[in-house]
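Undergrad: Quick one, fold the following:
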Amino acid sequence: MTSALRPSARTTEADGPALPPSMMERVTLIMDLFERPQTRLTLEAISRRTQLPRSTTHRILDQLVRLDWLRHTAAGYTLGARALGLGGREIDHSALRAAAAPHLLDLAVRTRMVVHLAVLDGPEIYYLDKIGGRAAFDIPSKVGGRAVAHCTGLGKAMLAWLSAEEVEDRCAQVMEPRTPQSIGRLDQLHRELGLVRRRNGLAIERGECFPHIGCVGLALRGPEGPVAAISVVGDDGSALELVAPLVVNVVRAVSEELLRTPRPDRHEVLVG
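TA: Next up, the predicted model:
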């Protein structure tokens, strides 16, 4: 968002700068700080940047969290499901999809497997793209669909780069297993995410989300956390480790594409 509002320059003798006169203006000041879906800000940063008193900022933030406009995690405040559903946020996803599309197609052709692109949304992943010809019909995922993050390679690849507290905040209420192979407890999930980090970000999943289906995924990361993830999907007996270097190369290529994007708010991404 680009703000047209700023705190009033009017002053009072005792209180310094006057507050914007309406609650809507104060809420707008706060929401305008969340310029991208991945933005995370602390209470102190929001209060400082809006020039609103800390107590006023905290009160408004609590209301925004209750109404699902924002989420509060151990790492700070970030956009909630209601805000992420606004059409104006999709420009970031459009840029990401455009940068990734040719590389996803090349990966699907080279592996003859299904390729996914997804972002993290609360405890779930949200599929932005799916490529794979006839093989795609055998995989029960769809563009615009969702799956629980801790049961997917895509989700684990992104969760691995969040703090332990944020992982628990996102996943604690959805830990029931989906299949006999699913991770069902937080301690198991933390061990798995540690393994992902030791593999330089590669996440492997076999039959945890859908029976008889496996995948290998890797996240694109930015300064504020995971931006998205890319995976190759096949049956759970596939030699996923053999296609992992191709996934790494594609994530690197998409990262470089995003860095070349001539946008002032372009994604800054890291690999692995």
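Undergrad: contacts and neighbour counts: CA atoms only from here.
TA: OK.
Undergrad: buried ones in stretch 131-140?
TA: 131-132, 136, 139 (16 or more other C-alpha atoms under 10 Å).
Undergrad: Which ones among those residues map onto strands?
TA: Using DSSP state E, the members of those that fall within strands are Ile131.
Undergrad: possible to save the buried residues of stretch 131-140 as a markdown table with distance to Glu268?
TA: Listed next are those as a markdown table, based on distance: C-alpha to C-alpha, whole Å:
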| residue | distance to Glu268 |
| --- | --- |
| Ile131 | 25 |
| Gly132 | 28 |
| Ala136 | 30 |
| Ile139 | 31 |
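Undergrad: would you list every one of the helices in this structure?
TA: Applying DSSP state H to the chain gives helices spanning 23-31, 43-50, 54-66, 81-84, 90-111, 153-159, 164-171, 186-198, 240-260.
Undergrad: highest average neighbour count across these?
TA: With neighbours defined as mean count of other C-alpha atoms under 10 Å, these peak in mean count at helix 153-159, which reaches a mean of 31.
Undergrad: Relative to the whole chain's centre, how far out is it?
TA: How far helix 153-159 lies from its chain's middle: 10 Å, per C-alpha atoms, centre = their mean, to the nearest Å.
Undergrad: With stretch 194-211 instead?
TA: Remark: stretch 194-211 is offset 17 Å from the chain centroid, using C-alpha atoms, centre = their mean.
Undergrad: here's the other one to compare against:
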Amino acid sequence: MRSTQRDGGPTSVIGRAFGLLAAFRPTDGALSLSELARRTGLSKATVHRLVHQMAEQGAVEISAEGVRVGTRLFELGQLAARPRSLRDAAAPHLADLREATGETVHLAVSDGAEVLYVQKLESRRVPDVDSRVGGRMPLYCTAVGKVLLAHAPADVVREVLAGPLERRTPRTVVAPGLLERELARIRETGVGEEREESTVGVACVASPVFATSGKVVAAVSITGRSTRVDPSRLAPAVRTAALGISRSLRSAGWLPEDVRSRPG
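TA: Modelled structure (predicted):
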């Protein structure tokens, strides 16, 4: 008989609740209980019970159309100290970069083996880049991700390079040796590039942001259609913006690794 829960899935109430929230995708509206059960591997009865408990706390909203992520989560998300203070320091530099290049600008931090986008200023051109604040991508195939990976602790680099490395497009680099050499170049030049490695038709260039201690805490990038964006040509602009954000963080004495680190 097939289990109604995936092997290795969360067993705690909190783990299952977060699993339900993580089942929602950026393009989703309301989801049915059956669809949530399918995506999470939980039984429909478990989903029904958890959804109603979460609705009492405002984490989700239940209507005739189905279940939606609740506005209470948006409110709580605004309290995240690290992204908010980082975005405040970066705001004028990101605006200048978008104005100077006309392309989409991202600010991102690392979270495990993934990039977490904490700010996006959209290009006024069409079509736009398919990304969002709060969205995630693998470290190894994005410009911001490779910049962050180049400055990550050795154990994180080993874990990422050990794979598996999904070939997301025909141009994705999945050979660990090639990635290691690219990370070394990034540390030397202060610039990382992507040419259709994460998404067909998209190119970007990124540079690291340093906190007071000299630790890389974020990366900033210019992203656009590969027919328009030449990473080599735009590298000086993105590096100037990243240095400006770094200066703003140093002026503020920003030490996220000391005062905002995760417990444990």
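Undergrad: on that earlier part again, what is the nearest of the buried residues of stretch 131-140 of structure 1 to Ala108 of structure 1?
TA: Distance to Ala108 of structure 1 across the buried residues of stretch 131-140 of structure 1 (C-alpha to C-alpha) is lowest for Gly132, with 5.7 Å.
Undergrad: What's the closest one aligned with over in structure 2?
TA: Matched by TM-score structural alignment, Gly132 of structure 1 corresponds to Glu122 in structure 2.
Undergrad: on that earlier part again, between the buried residues of stretch 131-140 of structure 1, which is nearest Val114 of structure 1?
TA: Closest to Val114 of structure 1, out of all of the buried residues of stretch 131-140 of structure 1 and judged by C-alpha to C-alpha, is Gly132, at 4.2 Å.
Undergrad: Quick one: residues contacting that closest one.
TA: 105, 108-109, 112-115 (C-alpha atoms under 8 Å, 6 or more residues apart in numbering).
Undergrad: let's go with 10 Å and repeat that
TA: 104-105, 107-109, 111-116, 138-139, 232-233 (C-alpha atoms under 10 Å, 6 or more residues apart in numbering).
Undergrad: Quick check: the gap between it and Glu257 of structure 1.
TA: 22 Å (C-alpha to C-alpha, to the nearest Å).
Undergrad: Same question for Gly207 of structure 1.
TA: 32 Å.
Undergrad: so where is stretch 111-119 of structure 1 in structure 2?
TA: Going by TM-score structural alignment, stretch 111-119 of structure 1 lines up with residues 101-109 of structure 2.
Undergrad: now stretch 12-29 of structure 1
TA: Using TM-score structural alignment, stretch 12-29 of structure 1 finds no match anywhere in structure 2.
Undergrad: That stretch: end-to-end distance?
TA: OK, stretch 12-29 of structure 1 end separation, C-alpha to C-alpha: 21 Å.
Undergrad: Once you drop chain neighbours, what's closest to Leu50 of structure 2?
TA: In space, not counting the residues next to it along the chain, Leu50 of structure 2 is nearest to Ala17; the distance is 6.7 Å by C-alpha to C-alpha, 6 or more residues apart in numbering.
Undergrad: Just after the helix or strand hosting the one you found, pick out the following helix or strand.
TA: For Ala17 of structure 2, the enclosing helix or strand under DSSP states H and E is helix 13-22. Of the helices and strands lying after helix 13-22 of structure 2 in sequence (DSSP H and E), the nearest is helix 33-40.
Undergrad: residue range for that next one in structure 1?
TA: Under TM-score structural alignment, there's no match for helix 33-40 of structure 2.
Undergrad: tell me what the next helix or strand after that helix is packed against?
TA: As assigned by DSSP H and E, the chain's next helix or strand after helix 33-40 of structure 2 is helix 44-56. Judged by 3 or more C-alpha pairs under 10 Å, 6 or more residues apart in numbering; DSSP states H and E, helix 44-56 of structure 2 is in contact with helix 13-22, helix 33-40, strand 60-63, strand 66-69.
Undergrad: can you list the ones you listed in JSON lines and add distance to Leu165 of structure 2 and mean neighbour count?
TA: Compiled in JSON lines, the helices and strands packed on helix 44-56 of structure 2 are given as follows (distance: least, C-alpha to C-alpha, whole Å; neighbours: other C-alpha atoms under 10 Å):
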{"stretch": "helix 13-22", "distance to Leu165 of structure 2": "22", "mean neighbour count": "15"}
{"stretch": "helix 33-40", "distance to Leu165 of structure 2": "23", "mean neighbour count": "18"}
{"stretch": "strand 60-63", "distance to Leu165 of structure 2": "34", "mean neighbour count": "16"}
{"stretch": "strand 66-69", "distance to Leu165 of structure 2": "31", "mean neighbour count": "19"}
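Undergrad: Out of these, which gets nearest to Val238 of structure 2?
TA: Nearest of the helices and strands packed on helix 44-56 of structure 2 (C-alpha to C-alpha): helix 13-22, 31.9 Å.
Undergrad: between that closest one and helix 44-56, how many degrees?
TA: Interaxial angle of helix 13-22 of structure 2 relative to helix 44-56 (axes from the mean of the first three to the mean of the last three C-alpha atoms, to 10 degrees): 90 degrees.
Undergrad: packing partners for helix 13-22 of structure 2?
TA: Looks like helix 13-22 of structure 2 contacts helix 33-40, helix 44-56, strand 66-69 (3+ C-alpha pairs under 10 Å, 6+ apart).
Undergrad: again, 6 Å this time
TA: Judged by 3 or more C-alpha pairs under 6 Å, 6 or more residues apart in numbering; DSSP states H and E, helix 13-22 of structure 2 is in contact with no other helix or strand.
Undergrad: how about that helix, which residues of structure 1 does it hit?
TA: So helix 13-22 of structure 2 sits over no part of structure 1, by TM-score structural alignment.
Undergrad: quick one: that helix to helix 33-40, angle?
TA: Going by the same axes, to 10 degrees, helix 13-22 of structure 2 makes 110 degrees with helix 33-40.
Undergrad: what residue of structure 1 takes the place of Val205 of structure 2?
TA: Match for Val205 of structure 2 (TM-score structural alignment): Val216.
Undergrad: Also Val173 of structure 2?
TA: Correspondence of Val173 of structure 2 to structure 1, assessed by TM-score structural alignment: Ile183.
Undergrad: Could you check how many residues crowd around that match?
TA: 20 (other C-alpha atoms under 10 Å).
Undergrad: how far away is it from Arg191 of structure 1?
TA: Ile183 of structure 1 is 10 Å from Arg191 of structure 1, by C-alpha to C-alpha.
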